[in-house]
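In: 3D model of this:
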Amino acid sequence: MTQPTHRKAAADLRSARWFGDHGLRSFGHRSRAFQMGHSPEDWASKPVIAILNTWSEISPCHVHLRDRAADVKRGILMAGGFPIELPALSLAEIFVKPTTMLYRNMLAMEVEELIRSHPVDGVVLMGGCDKTTPGLMLGATSMDVPAIYVPAGPMLRGNWAGKTLGSGSDSFKYWEELRAGTITEEDWQGVEAGIARSHGTCMTMGTASTMTAIAEAVGMSLPGASSIPAADSGHMRMCAASGRRIVEMVWEDLKPSRIQTRAAFLNAIVVAMAMGCSTNAIIHLIAMARRAGQDIGLEDFERASRTVPVIGNVRPSGTQYLMEDFFYAGGIRALMVEIAAFLDLSCITCTGKTLGENIAGAKVYNADVIRPVSNPIYAEGSLAVLKGNLAPDGCVIKPAAMDARFLKHSGPALVFDDYASLKKAVDDETLDITPDHVLVLRNAGPQGGPGMPEWGMLPMPKKLLKQGHRDMLRLSDARMSGTSYGACVLHVAPESFVGGPLALLRTGDIVAIDVDARSIRMEVSDEEIARRRAAWVPPSPRYERGYGFAFSKHIEQADQGCDFDFLRTDFGAPVEEPAIY
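Out: This is a model prediction of the structure:
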C-alpha cells in the first residue's frame, strides 16, 4: 500500500480561508453558518465536504440520490467531516433536448466553479446518467481537490410478457418490430410499461454503466461501486463508505492529480473494451484524460481494440445478460481480475491502495456473464477506429454489436442533410433502397447537431424491415446511445458542418469500409473532391446568442473529446481567489 507523504493539518484546510480568519469576512461566513443552525463544533478543525448532487425530479436515473445523499452525509459525519450538499445540473438523458451532450461541459464548468467559490476541502460527486459522470469528473479534475465519485447504479432488469427487457436495446428492437408489423400496439405499450421498473441508470452496457466503470477503473470510485444496482441495499452502504473515505482523502491530500495518471486512463480503456463499452466512452475518456493533463487519443483505443477481448456478456454486445446479472456474477472487480494481464495494477486509487490491492480476491461467480479471456464474446475489443478520406481524423464503429457481414462492405450512399428528412424517407415504403446501400446523415456533429445528438443508430428503412432485414451500414457524424447496436459508423471527424469530407459526399457515391484494415473511404477521386470543396458553402450558425453561441465558438471535435478549447490544461491552472477576500 502506498502511504500518503504527509497528513494535512487543520490550519492547512482550504475551508480555513473562510472560517479560520479573525477578520470581517470570516465573521460574515461564521455568522451566516450560525444562521443555518450550525456552530463552531461543526466546522472547526473539520474538513468541509461538498456533496455535489445531480438529483432532480425529472431524472429517473438519479431520483434516489436525494435519499442517498443522506447516506453520504452519515458517512462524512461518522468520519469527522462537515457535509454540505450542493445541487448540480442534472442532465436527464431521456428528457433533455436536443441532447445532454450540449450541456456536459456546462456541468463541468458548474462543478469547477462550485468548488472554487465555496469553502470546500473535498468533494463527493453524485451522478450516473450518461453525461453526469464525465461532467462531474471534468470539473473536479480541473479544481484538483480530493474527490470521490458515487455512481447512481443501474436499475433492475425490465420485464414484459415473460421476457427480460434491457433499456434502450429492447426499445430499439421492439420499435423495429412494430414498424415491421410483427408486434401490435398493445404489445408495444406493454414494453413501454415494463422496460424501466426501478430507479437507476440503464441496466444494459450503455454509456451510463460504461462511464461509471471507467470512473472506477481510473481509481475515482470505491472498489466494486460502479456495478451495484441502484435498488440494492449495498448501494446505501457504498454511499456511506464513500462519505467516510472522502474525509480521510482530505487529510491525506489525495487529489485527482495523484490518481489520474496516463496509466490509469489506459487501464480505463482496457476495462471499457473488455466490458463491450459504449462508443461514447471514446469522447468522454479523451476529454477526461486531457483535463488531467494526460495525452490520450484515438490511437490508444485502437491499440487496446486489437488486443483486449470483450468478456462482459452484457447487452447490447453480449447475448442476454444485464447489469444486475453482471453484479451478481462478481461485478467490475471480477472482470478486472480476468483481464489483469492487460492492466497496470500499481496505479494508486481513491482508497489510497493500488488497483491490484483493490481487486485482490475478487471471483467470478458466473463464467457465462463474465467470460474468461480464453472464451470471449468477441475476440477483439468492443470498438474500432477507422480512418480514410471520409474521416481523416477518425470515426468509430462497434464491431462487437453488429452483423458481421458489414465488417467489410461497399455500397452506394443515400445522403441526408438533416434528421427530419431522413426519418420521413425511411418510413416511405417506396424508398429506392437496398440492404447494400449506405445510409448517411450529416450535420449532426458537435456544431451541426447541435451538440452531437444520439442519432447515429439511423432508423432502418421500413421497406427493408418488412423484407426481414435488421441491419445495414449507416454513417454519420453523430453519436449513438451506448444501448444501441448495428453497423453504425459514428463520430466522423472533422464533422460535415465545419467542412469535413462528409460534407462533400453525394448520393450514389460508393462508400467502402474495412474494419479489419481500419479503413473508410468514398470512392471519389481527389480531383473531384477538390472541385466539390471549392463549391461548398458553409451552413449558417446554429446559435446567435447565449450558451449555444459560446458552445459553437469553442467546442472541439469528437476526436479531441468535445471539450471547450479554453478549458484545456495549456490555458493554465484554475485560479484561487486571494485568501483575504
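In: make it CA atoms for all contacts and neighbour counts henceforth
Out: OK.
In: State the distance spanning the first to the last residue of stretch 226-236.
Out: End-to-end distance for stretch 226-236: 13 Å, by Cα to Cα, to the nearest Å.
In: and if you look at stretch 94-108?
Out: End to end - Cα to Cα - stretch 94-108 spans 20 Å.
In: got the buried residues for that stretch?
Out: In terms of neighbour count (16 or more other Cα atoms under 10 Å), stretch 94-108 has its buried residues at Thr99, Thr100, Met101, Leu102, Tyr103, Arg104, Asn105, Met106, Leu107, Ala108.
In: Restricted to strands, list those.
Out: Judged by DSSP state E, the subset of the buried residues of stretch 94-108 located in strands is empty.
In: Columns distance to Pro47 on top of these, output as CSV?
Out: As requested, these are exported to CSV (distance: Cα to Cα, whole Å):
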residue, distance to Pro47
Thr99, 37
Thr100, 33
Met101, 33
Leu102, 34
Tyr103, 31
Arg104, 29
Asn105, 28
Met106, 27
Leu107, 24
Ala108, 23
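In: so which of these comes closest to Gly20?
Out: For the buried residues of stretch 94-108, the minimum distance to Gly20 (Cα to Cα) is 29.1 Å, reached by Ala108.
In: here's the other one to compare against:
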Amino acid sequence: MSWRSRKILEKPDWSFNRSVFKTVGYSDNDLDRPIIGIANAWSDLVPGHENLRKVADFVRKGIYRAGGSVAEFGVIGACDGTAQGHAGMHFILPSRDLIANDVEVMVEAHRLDGIVLLGSCDKIVPGMLMAAARLSVPAIFLPGGPMLGGTEFDGRKSDLTTMSEGLGMLKSKRIDEPTYNRLEETCGPCSGSCAFYGTANTMCCLAEAMGMSLPGAALVPAVYAERFRLAEATGKAIVDLVVQSDFRQIITRQSLENAVRVLMATGGSTNAVLHLSAIAAEIGIDADAMMRIYARFSENTPQIAKVNPASKYDMEDFYLAGGIPRVMNEMRSLLNLDSLTVSGRTVAENLGPELGASPRGTEIISTIEKPFSKLKGLAILRGNLAPDTGVTKPAAIDPAMHVFTGTAKVFNSEEEAEKAILGGLIQEGDVVVIRYEGPKGGPGMREMYKAMKYLYGMGLAKKTALITDGRFSGTNNGCFVGHISPEAAEGGPIAVVEDGDKIVIDIPNNALRLCVDDAVLAERFKSWRKPEPKFTKGYLGLYSRLASSADKGAVMALK
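Out: From the prediction side, this is the model:
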C-alpha cells in the first residue's frame, strides 16, 4: 500500500526525514503506517475546547488500532464569548482564515496522509472546514460536543447568554443583584460548546449534514461517554479513508446544498451564511451562486426543528430528540442522498430506513408534513438599503414582527449603540442602525450580540429592530438584519442613513427598504467620505485591506 507520506520516508534517500521523526519517538513500525494528523484546538480559554485533550486521546486510540500513526499539533481557537463587546471581537472572524491557513500549512509541509480536525466553536469549525475543502487529503471533523444547560431562568434553562439578558433586566430593575449574581455560578454548569443553537453548534451540525463528521457526532454532549466512543470511531474512519485507493472529496456542491437545507430546516445561525460561502469559495463556487442557493432553499424548506433561541429547548434536548440524523431523515426528500460522507457511505446509506416516532415527541423535531413553519428558517433580504443582500433569521423573530416599520437611530459603532440602549435612549418603534462594523470597516465584522441581548433585557425585543453591516450571534432573537452589503466603509447605502429615516423590514417579501428618495440619498453621498482604516498594522491591518464583503463570505481576497 502506498500513500503520500511514503514518498518522504523511503530509505535511503529520505532517511534524513526518518531521523527527524525518530527524534520525537517514532519507530520504524510507526513510519511504515500512514501518518494521520490531529489538528487540535484545545485550550484552557475556550469552554467548547477544554475537553479536546481527552477527545484526542480516544482519536489516537482509534487511529493506532486501525493501523495508522498519529501526528498531533495545536491550532489557535479564540472564544467569541470572552471577546464579546470589546476590541477583541475584531479578531474573531479574521481568525477563521488563520486557522484554515495553519491547518493547510501543517498538512502540506509534513505530507500528512489524513487529518482529524478537533474544534467546536464559532470560527474554528468553519476555518477547519475551509482547510478540508482546500486540501486533497482525507479529513474528518470531530467536535467536542455541547455543554449542558444551566438552572432555570426566565422560563427556560439558562445558558451563558443569560448573563447579558440578565444585565438588561438588572438595569431596568426587573431582577435584583443577588439573582443576577447567582446566574454567574449556574448558567454554565460544565465545559462544552454553548448550550444554545448558536454559530458553534450550527456549524457542528452543518459539518455533519455535509458528511464531514460521522453520523450523530454534532450533538452528543461534551460530558457524555458516547463522545469518546465517537472519537475512537473517528480515528478508525480516517485511516479507512486514507487506505482507500478511490478517495473522493467529501465537500462538494451537493454536500453544501445538504448543509444549507439543514440550516434552513433547523433555523440555525445567520453566521452560517458567511461560513458556508467561505467553504464554497474553496471549491470554486462563487458568492452569487451560493446566494441563489440560500434564496431558493429558504423559500421551499420548511422549519422542522425548534431549539433555543427559537424555543426553550437546548442542545442536549435536541440530541435526545434524535439530532441531525432525525432531521435529515425527516427531510430526506429534499436532500442529495447520493452524496458521499466520511463514513465511506452515502447520505442515504447513513440514514438507513426511516425512523419511528421521536423519543422526545414532536416538540423539538417535527415532520416535513407538519412543520413548525412553512416559512424560511433564514432569509436573504435585498432592497435599496442592502443592494447586495442582508441576512435575517425568521425562526428567531416573532411572526408579528416579520414586517416592521420603524424610525432610524444611527450609531457608528457597537459601543455607541450599547451605551444608548442601556441609557434608555431607545424607544418602542426605533430601528437601531449600527454601521462601520462590516468586514473592512469593523474590521472583522463584530457581532452585535450584546446590543440585541440588552434590548431583550430592557423589554424592547418585540418593540424595536436592529440592522447592521456587522453580524449577530446565533443565540440572538428579536427583529434583526445583519450582513448588510455593501457595508458602510465601502460606501453602501447604510453609510448615509440618518436619524429619523423610516426603514421597512419585510421578511415575507425578502425586502429591506430605506424610505428616502434616491435624489436625497445621492445628495447625502456627495458629502460622504470613505473613513480611514481603524487598524493599519498587524493582522487586522492586513485583514481590513483584503477582506471581501459579507455576501462573499468575508474571506481574505487576494484579487
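In: Got a TM-score for the two of them?
Out: Scored against TM-score structural alignment, normalised by the length of structure 2, the superposed chains reach a TM-score of 0.94; 549 aligned residues with a Cα RMSD of 2.0 Å.
In: Next step: the buried residues of stretch 94-108 of structure 1 restricted to helices.
Out: Arg104, Asn105, Met106, Leu107, Ala108 (DSSP state H).
In: need the contact list for the aligned residue in structure 2 for Ile84 of structure 1.
Out: Using TM-score structural alignment, the equivalent of Ile84 of structure 1 in structure 2 is Ala71. Taking Cα atoms under 8 Å, 6 or more residues apart in numbering, we find Ala71 of structure 2 in contact with Ile35, Ile36, Gly37, Ile38.
In: His437 of structure 1 matches what in structure 2?
Out: Alignment note (TM-score structural alignment): His437 of structure 1 maps to Asp430 of structure 2.
In: scratch that, Ala289 of structure 1 is what I was asking about
Out: Counting by TM-score structural alignment, the partner of Ala289 of structure 1 is Ala280.
In: pretty sure that match is in a helix, no?
Out: Yes. Counting by DSSP: H, G, I helix; E, B strand; the rest coil, Ala280 of structure 2 is located in a helix.
In: Now do the same contact list for it.
Out: Per Cα under 8 Å, 6+ apart, neighbours of Ala280 of structure 2: Arg253, Leu256, Asp286, Met290.
In: Likewise for Leu136 of structure 1?
Out: Leu107, Ala108, Val111, Leu125, Gly127.
In: what's the counterpart of it in structure 2?
Out: So Leu136 of structure 1 corresponds to Met128, using TM-score structural alignment.
In: Kindly report the same for Pro309 of structure 1.
Out: So Pro309 of structure 1 corresponds to Pro302, using TM-score structural alignment.
In: Look up how far Ile293 of structure 2 lies from the closest residue in space to its match that isn't next to it in sequence.
Out: Leaving out its chain neighbours, the residue that sits closest to Pro302 of structure 2 by Cα to Cα, 6 or more residues apart in numbering is Lys374, at 4.5 Å. For Lys374 of structure 2, the distance to Ile293 of structure 2 equals 18 Å [Cα to Cα].
In: got it, and Ala400 of structure 2?
Out: Taking Cα to Cα, one finds Ala400 of structure 2 at 27 Å from Ile293 of structure 2.
In: before we move on, what SS does the residue most central in space within structure 1 have?
Out: Among the residues of structure 1, the one closest to the centroid is Met211, at 4.3 Å (Cα atoms, centre = their mean). Classification of Met211 of structure 1 using three-state DSSP returns helix.
In: so it sits right up against Gly135, yeah?
Out: No. Contact criterion Cα atoms under 8 Å: Met211 of structure 1 and Gly135 do not qualify, at 10.7 Å.
In: And Leu117 of structure 2, which helix or strand is it part of?
Out: Element membership for Leu117 of structure 2 (DSSP states H and E) is strand 114-118.
In: would Val433 of structure 2 count as being in a helix?
Out: No. Counting by three-state DSSP, Val433 of structure 2 is not found in a helix; it is strand.
In: which element is the nearest residue to it once chain neighbours are set aside on?
Out: Distances taken as Cα to Cα, 6+ apart place Val410 nearest to Val433 of structure 2, at 4.7 Å, with adjacent residues excluded. According to DSSP H and E, Val410 of structure 2 maps onto strand 403-411.
In: circling back to that earlier point, the match of Leu136 of structure 1: which element?
Out: Counting by DSSP H and E, Met128 of structure 2 is part of helix 124-134.
In: now that helix against strand 114-118, angle please.
Out: Orientation check (axes from the mean of the first three to the mean of the last three Cα atoms, to 10 degrees): helix 124-134 of structure 2 against strand 114-118 gives 170 degrees.
In: Helix 124-134 of structure 2 vs structure 1, mean deviation?
Out: With mean Cα distance after the TM-score superposition for structure 1, helix 124-134 of structure 2 departs from structure 1 by a mean of 1.0 Å once superposed.
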